[in-house]
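Engineer: predicted model follows, preceded by the sequence.
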Amino acid sequence: MNKLCWSLLFFIGTLPFATAQQKQVSLEEIWNGTFRTQGLSALHSMQDGKHYTVLGNNPGNRTVSVDQYNYLTQEKTATLVSTSMLPQVNEFSRYTFSKDEQKLLLATDIERIYRRSRRGIYYSFDRNTGNVVKISERKIQEPAYSPDGSKVAYVYENNLYVFDLEDKSTRQLTDDGKTNAIINGVTDWVYEEEFSFVKAYAWNSDGSKIAFLRFDETEVPEFSMDVYGTSLYPQQHRFKYPKAGENNAIVTLHMYDVDSGKTSQVSLGDAYYIPRMKWMNNPRHLSVQTLNRQQNNLKLHRVDVETNEVTVILEEKDAAYVDVTDDLTFLSDDSFIWSSEKDGYNHLYLHASNGDQLQQLTKGPWEVTRYYGYDRKSKRIFYQSTENGSINRGVYSVKKNGKGKQSLAADPGTNAADFSADFSYFIHSYSSATTPPRYTLNLGSSGKVVKEIKDNESLLSKLKGYQISPKEFSTLKINGNDLNMYMIRPLDFDPGKKYPMLMFQYSGPGSQQVANRWMGSRDYWHQMLAQDGYIIACVDGRGTGFKGRDFKKVTYLNLVKLETEDQIAAAKKLSELPFIDPDRTGIWGWSFGGHMSTNCLLKGNDTFEMAIAVAPVTSWRFYDTIYTERFLRTPQENPSGYDDNSPFNYPELLKGKYLLIHGSGDDNVHVQNTMRMVEALIQANKPFDWAIYPDKNHGIYGGNTSLHLFTKMTKFIKENL
């Protein structure tokens, strides 16, 4: 064995089924649900902290219900509502409670718009009276109860409305909403995609005010794509999509007074983006977060809605960019918990209501990855972090003074928690590379397991009959950094043989692929390839997440450059291993990873012999403002950052085998990216393979689509690697 040293690699555990196997994983089994894990339905903790509700489906009598369970016993204690009680409602797929939990909004006939946005028909069910009220005859968006449960606000055709449940009257709050022009109360495409929210209005705590955002998209360029469907003529889908350097919507904050019916605009100075707004406990005070276009200066404002006074109470600046999170939590006195990377790692802080920092709650060379909440009774903060290693996740709590940290669930692997409303219990979910998801009921005070809920032992038993190879975790020293990696070898691995290697990565800013968690569908596909004699390797290079601010943001202004260098260097180093065939190295990825695999094949044409790119970006000039400018600034400011790593600018570098795949209905990474790459390769007279999936979005799925896609990719690999 050479200097790279196989001791670099270590088993994170031995799979109980990694012995004599007979069966091979098949593509059909991966996509027909053979290896599907059992999970828990999304639950809603009731305010008493002792019960939770889930959406129940009974195929036998064709009913849908909201069922209440006891945390401790895990037994059903009541059915709060069922379609059997509602002659007007045949089904519902979602529900939300009023603040007092006596009413439920039931969502029916849901129609997807984009990644997070939906419209549908909604009903309000009153648990006390049994009355059911239809909110609107039309499909509406983002309905929400007023604090006292007497009204429901919603958005219809870009205008904001309020429906009175008692007198059944509807009040229209805005009247200028217009498709591809003006939006009130919900976000535009780019906010939904990159700031991860749709509902852009909120009731204050006493129901006297509604704050909402207004988007003026008039000057935003319009994107169009053909939808082929099954009709004689295709239709064209047109929507506003601001590409890097182009005009964004002008977003403004407005305040509606419920009693007077008057709306006023709130001036936020030079605010460019408004990525978050949240009412404080004081009904007079609204918190609003704003960002400049470069996204390196975030301000937290307090708006006094009685005086219209706006005060900046906290400001975050960064040489690169500031991330927006949902961690902001106001305590009873409107002091607040906030997350920040200002000490080099993402940590939690406690601030006074005026913004003064009172306490750094967490600290260390690790990242807080999720904030769960604050328990007023015990005065403890609950969170998830990488304290147990960057590829792992643990659940912890700490006192409000930053002391008394307690580990609640931190075994090597991925631990997550869903806490009861009073933090007395949490549903603990755990998985690792060797353990499929299991669920237990734990005490919030100590983490002690109270009850086993569900495991996937039946799946483990099933997998004993298959050829499953262990996932081996390690670090690889590349360009001065210890990069996390995993490797999957054939189960009948012979160190005296040489094997082709396929690398998989995503590599986007703050992302992670090398994680100690259970397998997904792509992992099973990798297992199938390992059965056929391929070694699979995955390396998280510079720019990926959970190893500190500097590691993540080192790629700023040169997106894909350092990431590509790391993958090429990793491939070269791994090819030094005596059992890797250096002349048979491939790489594949999706989206950002598709950009990466394309770049690696071109810029690393002496290293990679094959690449597959699925739904790739091929020029950041084609991608949206918020995401792209966060990492590159605008093309006007940083043209080389956009063009030096755009693969259709150097198609002549292609030497290896290349498969390019895209969905024609991709509203996120437009098929334009693939078409430009295809044209560049044609004009360079370079051979390649490609496939377009009609009307499929960025995920390229539905029906037999996934099976067809991965069958094609498998065939390409076997023929070319």
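Structural biologist: Cool, the structure landed.
Engineer: C-alpha from now on. contacts and neighbour counts both.
Structural biologist: OK.
Engineer: now for the residue of the chain positioned farthest from its centre: which residues touch it?
Structural biologist: The outermost residue of the chain relative to its centre, with distances by C-alpha atoms, centre = their mean, is residue 496 at 42.1 Å. The contact partners of residue 496, by C-alpha atoms under 8 Å, 6 or more residues apart in numbering, come to 578, 579.
Engineer: assign it to helix, strand or coil.
Structural biologist: coil (DSSP: H, G, I helix; E, B strand; the rest coil).
Engineer: what do you get for residue 191?
Structural biologist: helix.
Engineer: thought it was touching residue 199?
Structural biologist: No: contact criterion C-alpha atoms under 8 Å: residue 191 and residue 199 do not qualify, at 10.5 Å.
Engineer: ok, residue 374 - contacts?
Structural biologist: Residues in contact with residue 374 (C-alpha under 8 Å, 6+ apart) are 380, 381, 382.
Engineer: adding another structure so you can compare the two:
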Amino acid sequence: MKKLFIFCTAIMMAMELCAAEKIDLKSITSGAFSAEYISGINPIEGTDQYASISSNRKQVIRYSFKTGKQTAVLFDADKVGNGLVEEIDGYSISPDGKRLLIQTHTEYVYRRSFKAVFYLYDIKSKKLAKLSACENQQIPTWSPDGSKIAFVYNNNIYITDGDHETQVTSDGKFNSIINGLPDWVYEEEFGFNNAMAWAADPKTLSWIKDDESRVKTYSLQIFKGLKPANEEYSDYPGEYSYKYPKAGLDNSIVSVWTYNLTDKQTHQLPVPLDSEGYIPRIKTTADSHRIVVYTMPRHQDVLNLYAVNPYNQNVKLMIKEQVEKCVKEEAMEGISFGKNTILLPSDRDGYMHLYLYDYNGKLLRKVEKGNYDVTTVYGYDEKTGDVYYQAAAINPHDRQIYVSHSNGRVERLTHREGNNSALFSGDYRFFVNVWSDYNTPYEFTNCTNQGNGIKVLEKNDALKAKIAKYGWTKKKPFSFVTSEGVHLNGWMVKPADFDAKKKYPVILFQYSGPGSQQVMNSWSTGSMGNGGAFDMYLAQHGYIVVCVDGRGTGGRGSDFEKCTYLKIGELESKDQVETAIYMGRLPYVDKNRIGIWGWSYGGFNTLMSMSEGRPVFKAGVSVAPPTNWKYYDTIYTERYMRTPKENPSGYETNPIQRSNKLHGALLICHGVPDDNVHPQNTFEYAEALVQADKDFKEVYYTNRNHSIRGGNSRNHLLRQITNWFDTNLK
């Protein structure tokens, strides 16, 4: 009877597998497996309310953190838009809560910068008017009292109160002078798009000015193309030329300026700065006589926080943060300024922890401690002394929310293993918890600041049903120890009809860049997002898909993360080779059919791994790879490598130099006008392969940038990746 039961169960399981629908690439690239995600949530300062954009992108709605219920419609395009606002791309609420800035017709410039049409909306009078006659403004920024807005147009700064407009600067010029905005490399590598700071009064506006005139220009070719078609280039291609500083070469000259709205005078602020130093942030504080300016030397191993008085130009060094090798950009992003305190993340003791200072630079306390990294800072409630943060305290691939009280007692506010993030109310009494794990889409829950759930806002039940219908299998974590004694973590996806008696081909996906993590117990994990839909597609095609975070990745302290300093690519590629060797020893893996792929840094490490010297990869795909770090930008590259002059041997460790060692069938894909990783990288690498007499295949994408999106491009790219592995591993 027992054998009959087992036999029948096996038949039923087989029938279910056969009945599962097959994933197709167009469903992946069209967003059919995208999770519902509550977007545009903005806590309203000092309250238990938040606002967000409606699902049809027509309304800005206010909700209660406490109940999760709607409390008001702040803006309705159909009722007050007069046809001017067809869809809301974004919005911001004035600090006094009386007005809204509505963003529409957005046009992205680079990764974080964009131009848009902005409308100023008075909630009480329901009056809607354009922010300015200037078209396509950038970074409109409310003054602290909500009475004024500063914005940038054509690299110059303007101020308006909604009725009267003042032009603050006039020297702005494309590829020369930028006021109030970061240049390309600051935006990309310091991770911000707004370089202006109001004083608290607000009677002064201060900003960072970039003089990029000495930075060398890089030109990208633009063709007619399709979807969209650029008819002006139907006979001859055009070009987009912009300033891009490459490793070891000239950066922009940066300075800080202030404008007094009372006397209409502009002054340069005398912030101390090394001759080749950076100014990566400027911040408002609660004191009208103090803004904060960050500076770093070119090596990025020191971060200085200066208090600057915009009225009398007095400058005072408050905090000098100096760590071994480099200050992480994520740590700098996590600094928060209260009325009387500064909360500073630092990995000075080997792990990222939080330190509380006063504005005289006195250390008040270390907020928490342990052998784990704090990964996100949510804020400091100065009324209670409570600090809220996210940390990888359970293990490197798990994230939980914590509160540290003024007496040093730490409480964990979330209790489901996986990935927990939070958005706190303006009064810190409530938060929205966003939870997911490897195999469960995002769930949004309103919670008290003790972590008690109040109301589930979104569970993605429809997506859960869909992935079950398509027979998705589970991502399962694993770990192993390399021949060098390094403990590595990974996850694995097996085919739904997996048979341990068979031998399967394996595809390794990795990114491997400094501080990154691809092995995270989160729905966002996977080669192309969307819960790893592309990985599931490959599994349905008979592959085992594997991802391992090697040395240099994040979540495991600074020693593990920074061990690749001055030699990026060397250890990362060894660890992917070790992963392939480990997989090849498993009884259900065919060690002669292992492939590897990655995008950007992952593309770089694909090439490094395929030419590491041990011939373990039969095939690989490299998308938009850096191939020699001297072609990449100053800030990112020198953060980990210093300059080519200072570290020639480190720069010589690259795919071009290793081209004669390439083993396995290689496909390289690149967007022709990639402004991030220039196609120069692939062109020069291809030439090296030709001269080394190595066979390979190239696919280029016309008028597509680093993300290779638009029209049918992404679908085509994923098909090339799939076909390449089918041809070479099946």
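Structural biologist: Yep, that arrived. Because the structure is predicted, anything quoted here is derived from the model rather than measured.
Engineer: TM value for the aligned chains?
Structural biologist: After superposition, the two chains reach a TM-score of 0.93 (TM-score structural alignment, normalised by the length of structure 1), with 695 aligned residues with a C-alpha RMSD of 1.8 Å.
Engineer: quick one: classify the nearest residue to residue 9 of structure 1 once chain neighbours are set aside as helix, strand or coil.
Structural biologist: Of all residues not flanking residue 9 of structure 1 in the chain, residue 474 sits nearest, at 4.9 Å (C-alpha to C-alpha, 6 or more residues apart in numbering). Recorded secondary structure, residue 474 of structure 1: strand (three-state DSSP).
Engineer: aligned partner of residue 474 of structure 1 in structure 2?
Structural biologist: For residue 474 of structure 1, the aligned residue in structure 2 is residue 478 (criterion: TM-score structural alignment).
Engineer: nearest the middle, which residue of structure 1 would you pick?
Structural biologist: residue 196 (8.3 Å).
Engineer: neighbours of residue 127 of structure 2, how many?
Structural biologist: Residue 127 of structure 2 has 13 neighbours, counted by other C-alpha atoms under 10 Å.
Engineer: who touches it in this structure?
Structural biologist: Residue 127 of structure 2 neighbours (C-alpha under 8 Å, 6+ apart): 80, 121.
Engineer: whereabouts in structure 2 does the longest helix seen in structure 1 align?
Structural biologist: When structure 1 is parsed with DSSP state H, its longest helix is helix 705-720. Helix 705-720 of structure 1 corresponds to residues 713-728 of structure 2 when matched by TM-score structural alignment.
Engineer: per the alignment, the residue nearest to the centre of structure 1 corresponds to what in structure 2?
Structural biologist: Residue pairing (TM-score structural alignment): residue 196 of structure 1 is matched to residue 191 of structure 2.
Engineer: and its match, how close does it get to residue 331 of structure 2?
Structural biologist: Counting by C-alpha to C-alpha, to the nearest Å, the gap from residue 191 of structure 2 to residue 331 of structure 2 is 11 Å.
Engineer: what about the helices in the stretch 451-600 of structure 1?
Structural biologist: 457-463, 521-531, 549-553, 561-574, 592-603 (DSSP state H, counting those that start in this stretch).
Engineer: list the contacts for the corresponding residue of structure 2 for residue 109 of structure 1?
Structural biologist: In structure 2, the residue equivalent to residue 109 of structure 1 is residue 105, according to TM-score structural alignment. For residue 105 of structure 2, the contacting residues are 89, 116, 117, by C-alpha under 8 Å, 6+ apart.
Engineer: try 7 Å
Structural biologist: Neighbour list for residue 105 of structure 2: 116, 117 [criterion: C-alpha atoms under 7 Å, 6 or more residues apart in numbering].
Engineer: part of a strand, is it?
Structural biologist: Yes: using three-state DSSP, the assignment for residue 105 of structure 2 is a strand.
Engineer: and the residue nearest to the centre of structure 1, which of the three is it?
Structural biologist: Taking three-state DSSP, the label given to residue 196 of structure 1 is coil.
Engineer: with adjacent residues omitted, what lies nearest to it?
Structural biologist: residue 116 (7.7 Å).
Engineer: now do residue 566 of structure 1
Structural biologist: Residue 566 of structure 1's closest residue in space is residue 541 (C-alpha to C-alpha, 6+ apart), at 5.7 Å.
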